[in-house]
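Chemist: here is a sequence with its predicted model. Questions after.
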Amino acid sequence: MSPYTFEFEGGDVREWTLTEAGAEPTTVADYTPSLFVGGPDAALADLNDRLSSDPKVVATERERWATSLHDAHAGKRRHVLRVTLERVAEIRPLAREIRGVYERETHAPGTFRLFDVDLEPGFRYCLDRDLDPTPARDLRTLRLALDDAALADGDVSALELADDRVDGGERRTLRTLRRRLERRNPDALVVSNAELIPLLERRAEVLGVDGVSLGRRPGWTRLASENTYASYGRVGHSPARYQVPGRAIVDASNSFLWHQSGLAGIRYMVERTGRPLQEAAWGSIGTLLTARQIRLARREKGVLAPWNAWEPERFTDVETLHAADRGGFTFAPEVGFHETVHEIDFASLYPRIIREHNVSPETVDCNCGDDARADGVDSHRVPELGYEICETDGFLPAVLDPLIADRAEIKGRLAEGPDEATAARLRAESGAIKWVLVACFGYQGYRNAKFGRIECHEAINAYAREIALEAKRRLEDADWRIVHGIVDSLWVTPRVDAPEPLADVIGEVSAQVGIPLEHDGSYEWVCFVPLRDSIRGAGAGGASTDGTATAGGPNPARGTTTAGALTKYFGKRTSGEYTYRGLEVRQRSAPAFVAESQRAFVETFDRERDPEAVCDSLGRRLSELREGTVDPIDLAVTKRVSKSLGDYSQRTHTVAALQRYERRGIDRHPGQSVEYVVVDDDARGSERVRLALEEPRTYDADYYATLLVRACESVLSPLGWDRVRIRRSLRDGTAVRLSTFTG
C-alpha cells in the first residue's frame, strides 16, 4: 500500500502507510527535491556558476523539458537548469534569491523563468516519487471541537469528543481524550480549529496529564502561520496549519471540501489530484484543480509547472474584443408568478464544451498551420470570434474527462437506489467533482492560473451563447416559452395547451449541440423576484402594484415586470418540495428566525394564494418579536469581516461585534466571521450588540422587525407588493416604526 501522510524533518521524509491495525512509519533519507530554471543559455551558465557555492544546493544539471503546453503541443523541449536541494523547505527561499538577487544583479527582469517552486511538500514528494497517496482502506476519524470563547481562554474542559462533551474539568477531559485516542487509534483528526493541536498538548503538559499525544508519536509541528488574503475582491483568512506524527489533520475551520462533501469527497480528490489527505482537506477548489493539472502535465506531457503565469493576452481588434468580452448568455427573468414551469439544464455545460470542442490553452490558435493540416490534423473555428482550434487532443479536456465520466457514472448509480451508506458516499464524491467542474471554466480567465488562458475563457463563453440561442430557437418553435435562462439553465412554460412533448425537444437539442440537456424538475409554480430598488419603484403607484388574487391564484399578468432582476426566485416542485434561490432563507447572514419565518410566508402563499394571508403571517411573527418570546440565539446574525477593527470608518454592527471579541481576547481577522445579536440598535459602540457566545437574553425588536418585513417583501414583490402596501395590510394593528418600511 502507498503511504497516505508524510512528515519532513530536515532532509528526511517519514512515510506513514496504513495497516489493518493502524499505520506504520518508514523513513526515507535519499529524497532530494528540485526546482527548475529556464532562460537563455548564457544566463543559465552564469546562474549555474553562482549556485555552485550556495550551501543549500546539492547539485545542478542541464535537462530538456517542455516549459509550456505550447512546447509540448509542438513537440519542443528546452534546456532548463535543474537545481537539486537537500531540504524541501529551502525551495522557495532559493527561488526568491534567484529572482530577487541573482537576476536583479546581472540580468534584465524576466530573464529567468522558474518552475516547480510553489508545490506543497507532500504533493511534491508524491509527484517526484510517482506515489498515489489515496488511503487504501476506510479511515478511522476522531472529531475534536472547542468553542471560540474556551479556545481563547485556553480552557479545554469544554472539549467535545465525537460530539460528546466530557464534564469534570480539564484533567478529566484530557484523560478521556487519551483513552479515546488509544481505543480508536484514528487515522485522521477532524478539529473545529487547528489551534486545538498545540493547546491540548500544552495543557496536558501544564496539568501533568501524561501520555496525551495527538499523533502516533509525541510532538506536533506548525507547518504555516495564519495569513489574510484577497481573492476576486473578497477578503479571506487562512488559519495556521499544524501536523502531528502519523495522522492527518482536517481543520473544519479551513476546509471548504469538508463542509461540502465530507471525508468521502476529500478522499476522492486525493485520488484525482495526488495531494495527500491533509493537503487536499485545506486546499481550495482552484488549488485542487491546479494540482490535477500539474500532475497530468508532468506525467503525460512532460511539462513543468510555472511559478508565475506567463501566458500574455494576444492582440485583439476592437470588433473581436467586443464579441469576446460578453460572458455567458442570460435571458432576463419575467418577474412575477408562473404556473406549470419546467427547469431544464445542460449537464456540466462548460466542462463539456471544453471537452467536445477541444478547448485548451495550446489548441486555441495553436499555429499548427498548413504543415499540421497536411498531416491530417483538422481544426474548427469558434463562433463569433473566429479563433481556430486544433483537433489534436488537448490538455484541458484530458484533465476534465475522467471527472465528467465519474460524475455521470455516479448519477447512474444513485438512480439505481443504492443503500444509504453507499448513496451518501456517492453524493459526497459527486459534490466534490461538481465544484471542480464549476471552477474549471473561470480558472481559465484567472490571472494566476498556471495553465490558464483568457482566449480559452472567451471561446467557452462563445460556444455557450450559441448553444443557449439554439436551445431557445428549438423550444420556441415547439411552443414553449422561456421565462428565465442563465448560463446553463432554462425555465420554460407551455405557450399553448398542447406544445410538443418537452422530452422530445430536449432530446433533439441534446443531439444537435452534442451536450446532454436534462429535465431538472417540474414546478407547480415559480415566482421570480425583482431587484429591491425596482420593488420600490413599482410600489410608488400604478398597475404594477395591483397583484390581486383570483380564485385560481395571483394573476401573473398583473404585478409582473421585467425590471432588472437577478436569479432570485422561489417555487414549489411537483414533488411538494419548496425551492429557494437568492432569498434571505439562503443567505448565510440571515438569522434563523427570519429564515424560518420566510419559509412560513412561502408556505402560506402556496396554501392561500392570497397576499393578505401572507401579511397576516407576518403580523403574527411581528407580535412574537414584540412580546419577547423569540429565543435571542435564533436572531444571531453572521457577517464576514472585511478589514481589521482599526480600518473601519463606519460604526457598524460588525465593528461593535469586533470590539466585543477584542474585549474577550478572541482574535477575529479579515476573512473570518462574527456572530452577534443586535440588542439595542440606538446604543453606541459595542453596546449595540451581544456576541452569540455571550448567550444574550434580550434583543432589539424594531431592528428584527425590519428584517422580517424585508423577508416578507421578497415573497410578495413578484406580485408588485412593496413595504408600503404590506404595512397597510397588516391586520393585527401592531404599531411598527416607519423605519421598518424604509431604507
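Modeler: It's in. Numbers count the residues shown, from 1 in each chain.

Chemist: alpha carbons only for contacts and neighbour counts from here, please
Modeler: Noted.

Chemist: quick one, helices of the stretch 101-250 of the chain?
Modeler: In the stretch 101-250 of the chain, the helices defined using DSSP state H, counting those that start in this stretch lie at 103-106, 121-129, 148-153, 170-184, 196-207.

Chemist: so which of those helices comes closest to Asp401?
Modeler: Between Asp401 and the helices of the stretch 101-250 of the chain, the tightest spacing by C-alpha to C-alpha is seen for helix 121-129, at 20.9 Å.

Chemist: starting at the chain centroid, how far to that closest one?
Modeler: A distance of 25 Å separates the centroid of the chain from that of helix 121-129, by C-alpha atoms, centre = their mean, to the nearest Å.

Chemist: list the buried ones in that helix?
Modeler: 121-127 (16 or more other C-alpha atoms under 10 Å).

Chemist: now swap in stretch 224-237 and tell me
Modeler: Here stretch 224-237 shows 235-237 as buried, counting by 16+ other C-alpha under 10 Å.

Chemist: and the residue lying closest to Ala72 once chain neighbours are set aside, how close does it get to Ala74?
Modeler: The shortest distance from Ala72 to any residue that is not its chain neighbour, by C-alpha to C-alpha, 6 or more residues apart in numbering, is 5.6 Å, and that residue is Ala66. Plainly put, Ala66 is 10 Å away from Ala74 if you go by C-alpha to C-alpha, to the nearest Å.

Chemist: burial of Gln444, as a residue count?
Modeler: In terms of burial, Gln444 registers 23 neighbours under the definition other C-alpha atoms under 10 Å.

Chemist: circling back to that earlier point, among the helices of the stretch 101-250 of the chain, which is the most enclosed?
Modeler: Counting by mean count of other C-alpha atoms under 10 Å, helix 121-129 has the highest mean neighbour count of these, with a mean of 20.

Chemist: quick one, what contacts the nearest residue to Leu127 once chain neighbours are set aside?
Modeler: Once flanking residues are discounted, Leu127 sits nearest to Arg295: 6.7 Å by C-alpha to C-alpha, 6+ apart. The neighbourhood of Arg295, defined by C-alpha atoms under 8 Å, 6 or more residues apart in numbering, consists of 127, 273-274.

Chemist: what does Pro530 give?
Modeler: Pro530 sits next to 335, 561-566, 568, 717-718 when contact means C-alpha under 8 Å, 6+ apart.

Chemist: and the comparison structure, right after this:
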Amino acid sequence: MARVEKTGWLMDVYTRPSGELVCWLLSEDGQRWLLPMDFPVTFYAAGSLAVLRQAWRFLRGRGVQLSRQVRRDLFHGERVVLSATLDLPGRLPETYRRLAQAFPVLDYYDADLPLSVRFVAGTQVPLLGRCRFETDGQRLLGLQPLESAWEMQPSLPPLRVMEIECDAEPALHPPQEIVIRCDRRCYRFPLQPLRAFVVNLQALLGTYDPDVILTRYGDTWLFPFLSEHAPSFNPNRDEQMKVEFRRERSLFAYGQVLYRGAQALLFGRWHIDRCNAALFAEIGLTGALEMARVTGLGVQEAVRKSPGAGITAMQMQTALRDGVLIPAVKQQAEATRTLVSLIRYDRGGMVYQPLVGVHRHVAELDFASMYPAIMVRYNISPETLYQRDAPAGLIPRTLQPLLVKRLALKHCLHTLDRRDSRVSDLKARQTALKWLLVVCFGYLGYKNARFGRVESHEAVTAISRELLLQAKENAEDMGFTILHMYVDSLFVKREDTRTEADFLPLAEKIQAETGIGVTLEGVYRWLVFLPACRDQRIPVANRYFGVFEDGTLKYRGIALRRHDTCPYVAQTQLDILSCLAQADDPREQWKEAWGLVNQRVRSLQRRQAAIEGLQMAVKLSRDPQAFRRPSAAAQAARQLQAEGVAVRAGMRLFFWFTQQGVSVAPPAAEEVDWDHYARLVLRAAGEILDVLQPVEKKQQYYLPLLK
C-alpha cells in the first residue's frame, strides 16, 4: 500500500506482547487505525562509577544501546548517568527490573513512566488531540500535532458508545439478564444459556464496533465472568491483545481507607465501569476525555486512578520536555527540625471561626484556585525554595496552563445561560481540571511524590495565611463585617449592601492587593452558620446552609452532604431547606418546616415510606475481622461474608436497619426498625432547625414526635 496522509485523533498508545508500541487513531473519515510505530525509550542509572561499569557489562549484549551522559536531577543537580535505550518499549519494565535486582544501590531514573506520558512528551501530540499522521497501511510512519492539550474548544472525535448493564448487583444476587444499549437501540439478553449470550454480544460488537463500552460492574463481575466461563470471547478491537485484569486493593489515603475494585482494561477501545471509576459519576465521559487530554494518561487509566496520578503525570511531561531526570524512587527525606520550628512553620490554612446564627445579605468571596495560583505567582517548587529571582520552577510551569484553562472555562460558564446545551460539557471539563488543581497542593508535600518537598508545602500555606489576613483587613477598611473565613474564602456583610454589584468593589480591591484572582460566589438572601452538635455555644468551621438571591441552595457539613445518609433522610433535609428558602428570613418558616418533619415522621410510623429510600451506605473502615464491636457496618460485612461475598476495607456496604439489627437484603415492612429511621429524621431536622429557635419552643414540636 502506498503512503497515505490522514487527519484525525490520537486515541491511545500501548505495547503488544512483542514489545512494540501500537497507536490507536481515529481518522476524520471514521476509520479506526491500529498501527505499530518505532518509538525507542530510554532510562538512566546513577551511582558510583565502579558499579555503573558493572551495570554496563550486565546490559551489554541484551539488545540495549548504552552510553554515558550528564543529566540534571532536580534535587542533586548535574549527574553522570548510564543511559540505556531500548527499541521496543514493552521490554523496558523487565530490563529495569532485572537491573534493579542486580544493582539495588544505583539510583534509577525515567524507568517506570506511563508509556502514554512518555509518548505525548516525545511527540508533542496529546491524547485525544487532533493530529496529522502518515501510514503505509502497516505501520505509523509519522505523527504531527494540529492542536495542543490546552485548546479551549478542542475538536472531538466521533465516538461510538455501547452501554452494558445487568439486572442485579452481582455481589448480592447472580444477574439473570443483560441490557445492552447502542445506536439508540436497546437489547435484552438472558445470561443463560451462556453460549447464546456470548454469540449475541460478539455479534453486537462486530456490528456496532464501539469505541467506548460503558458498564456497571464490568470490572468486578462481567469481564471476569466471561473470561472464566467463555475464554474464547475477546472484546478487544486489537485481536492480538487479551483483556488486562488488575487485582482489587485497599489503600489508606487522606485519612481514610479507599477501596479499588478489580479492573478490566481493553485495547483498541475503552472500557469504563461506572461503579469502579472514582470521578466518573461527577465528570462523565466528557470530563474523562478532558482529564486524559491534559494529563497524558489513557482514558481508562485517568478515570480509574486518583487525580493525584494525573497531576504526577503532568509533572512528568514537564520534566521530560525540560530534560529533568524523574526518579523511580524518591531519595529525599524531610530535614530534621526542632519542635519549635515545626510548630512555627507547619500551621496549615487560616480558619476564622464563624458567628453562629442567621445572617442576611451575606456575600461569599473565593480566591480562585488559591493554592495553585500561589505556586505559580510566587514560583514555589522544590528546586526554587530559598532562591530569589529563580527561573520558573517545574511545578509552576506544570500548573500555569492548567490554571489558565480552568479559569477560562469557569468564566465561559458564567457567561452562558443555564439552559444552554454547552453548560453540562463545560461544567464536566472544568470539574475535571478542578480536581487536578485540588490535589496538586497535597502532592507538593507528599513524602512519596516524585517532585514533592514538605518545605514547599509549608511555604504555600504561609503565603495563603498572609493573603487571607490581607483580604480581611481590606474588607474591614471598607466597613464590612467578617462572619467567617475558611482557607480561601470569606463571608462578609455590611448594612448597606444587598446586590452583587455592592460587593464587587471589595472583590476588585482584594484581587488588586493580593495579586490572586477573586470571584464573587454569590450573595446569600440569608445564611445560617451552625454550632457543634454537642454544644450550641461552639462554632464549627465550614458547616452552614443558605440560599442565594436567585433561590439556589448551598449547604456544607450537614447530613445531606454525607454519603452515609439514607435517601429518605437526605430528602427530608432538602425539603426542609426548600421550605425555609421560601422566606426572606428562615425563622419565619420554622413552624412550617417542623410541620413537614411531622409528616415525614408520621409516614415512617405508618410504614408508608418506600423500603428503597431507607437503604444505608457505609464505607468499611477496616477488614471485618478487625472490628471488636458489632457496629452496623461490621454486621453487614459479616452477613455478606456468610453469603460468600469477598469484603475488603474501603468497600461501600449497603444495608437496612431492622428489628434484629441490620440486613443486607431488602427487608419486609414488618421487619424494618421504623423507630430508628424516625430518630434519624428528627436528628437531621434538628441539625438545621435547632439554631433557628430557642430550645424550649422547639420541644413543643420535637417531643410529641418521639411518642
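Modeler: Received the coordinates, thanks. Remember, predicted model here, so these are calculated numbers, not experimental data.

Chemist: give me the TM-score for these two chains.
Modeler: Overlay of the two chains. TM-score (TM-score structural alignment, normalised by the length of the second structure): 0.85; 661 aligned residues with a C-alpha RMSD of 3.1 Å.

Chemist: from the buried residues of stretch 224-237 of the first structure, which land in strands?
Modeler: The subset of these located in strands under the criterion DSSP state E comprises 235-237.

Chemist: what are the ranges of the helices in the stretch 451-600 of the first structure?
Modeler: Assigned helices in the stretch 451-600 of the first structure, in chain order: 454-477, 502-513, 532-539, 592-608 (criterion: DSSP H, counting those that start in this stretch).

Chemist: same list, those helices, but as CSV with distance to Asp722 of the first structure and mean neighbour count please.
Modeler: As requested, these are exported to CSV (distance: least, C-alpha to C-alpha, whole Å; neighbours: other C-alpha atoms under 10 Å):
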stretch, distance to Asp722 of the first structure, mean neighbour count
helix 454-477, 33, 20
helix 502-513, 36, 16
helix 532-539, 5, 18
helix 592-608, 15, 19
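
Chemist: distance to Thr320 of the first structure added to these, as TSV?
Modeler: Below are the helices of the stretch 451-600 of the first structure laid out as TSV (distance: least, C-alpha to C-alpha, whole Å):
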stretch	distance to Thr320 of the first structure
helix 454-477	10
helix 502-513	24
helix 532-539	34
helix 592-608	46
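
Chemist: what's the closest of these to Leu200 of the first structure?
Modeler: With distances scored as C-alpha to C-alpha, the stretch of these nearest to Leu200 of the first structure is helix 592-608 (32.8 Å).

Chemist: contact partners of that closest one?
Modeler: 584-586, 611, 613-614, 617-618, 621, 630, 634-636, 707-708, 711-712, 715.

Chemist: now stretch 227-236 of the second structure
Modeler: For stretch 227-236 of the second structure, the external contacting residues (C-alpha under 8 Å, 6+ apart) are 195, 198, 202, 205, 226, 242-243, 266-269.

Chemist: those residues: which two are farthest apart?
Modeler: Looking at these by C-alpha to C-alpha, the two members farthest from one another are Arg195 and Gly268, with 24.4 Å of separation.

Chemist: quick one, which of the two is more surrounded?
Modeler: Taking neighbours as other C-alpha under 10 Å, Arg195 of the second structure and Gly268 compare with Gly268 leading, 24 against 12.

Chemist: residue in the first structure matching the more buried one?
Modeler: When the first structure is aligned by TM-score structural alignment, Gly268 of the second structure is paired with Gly246.

Chemist: tell me the contacts of the residue nearest to Ala665 of the second structure when sequence neighbours are not counted?
Modeler: Sequence neighbours aside, Phe655 is the residue nearest to Ala665 of the second structure in space, at 6.9 Å (criterion: C-alpha to C-alpha, 6+ apart). Residues in contact with Phe655 of the second structure (C-alpha under 8 Å, 6+ apart) are 615-617, 636, 662-666.

Chemist: picking up where we left off before, now the helices of the stretch 101-250 of the first structure as JSON lines including distance to Pro312 of the first structure?
Modeler: Below are the helices of the stretch 101-250 of the first structure laid out as JSON lines (distance: least, C-alpha to C-alpha, whole Å):
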{"stretch": "helix 103-106", "distance to Pro312 of the first structure": "21"}
{"stretch": "helix 121-129", "distance to Pro312 of the first structure": "27"}
{"stretch": "helix 148-153", "distance to Pro312 of the first structure": "46"}
{"stretch": "helix 170-184", "distance to Pro312 of the first structure": "53"}
{"stretch": "helix 196-207", "distance to Pro312 of the first structure": "44"}
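
Chemist: quick one: what's aligned to Val618 of the second structure in the first structure?
Modeler: With TM-score structural alignment as the criterion, Val618 of the second structure matches Lys639.

Chemist: can you tell me how far that match is from Gly100 of the first structure?
Modeler: As it turns out, when the distance is counted by C-alpha to C-alpha, Lys639 of the first structure lies 40 Å from Gly100 of the first structure.

Chemist: what's the answer for Arg728 of the first structure, then?
Modeler: Distance of Arg728 of the first structure to Gly100 of the first structure, given as C-alpha to C-alpha: 68 Å.

Chemist: same thing with Thr32 of the first structure?
Modeler: Plainly put, Thr32 of the first structure is 24 Å away from Gly100 of the first structure if you go by C-alpha to C-alpha.

Chemist: higher neighbour count, the two?
Modeler: Between Thr32 of the first structure and Gly100, counted using other C-alpha under 10 Å, Thr32 has the larger neighbour count: 19 against 12.

Chemist: the more buried one contacts Val83, doesn't it?
Modeler: No. Assessed by C-alpha atoms under 8 Å, Thr32 of the first structure is found out of contact with Val83, at 10.0 Å.
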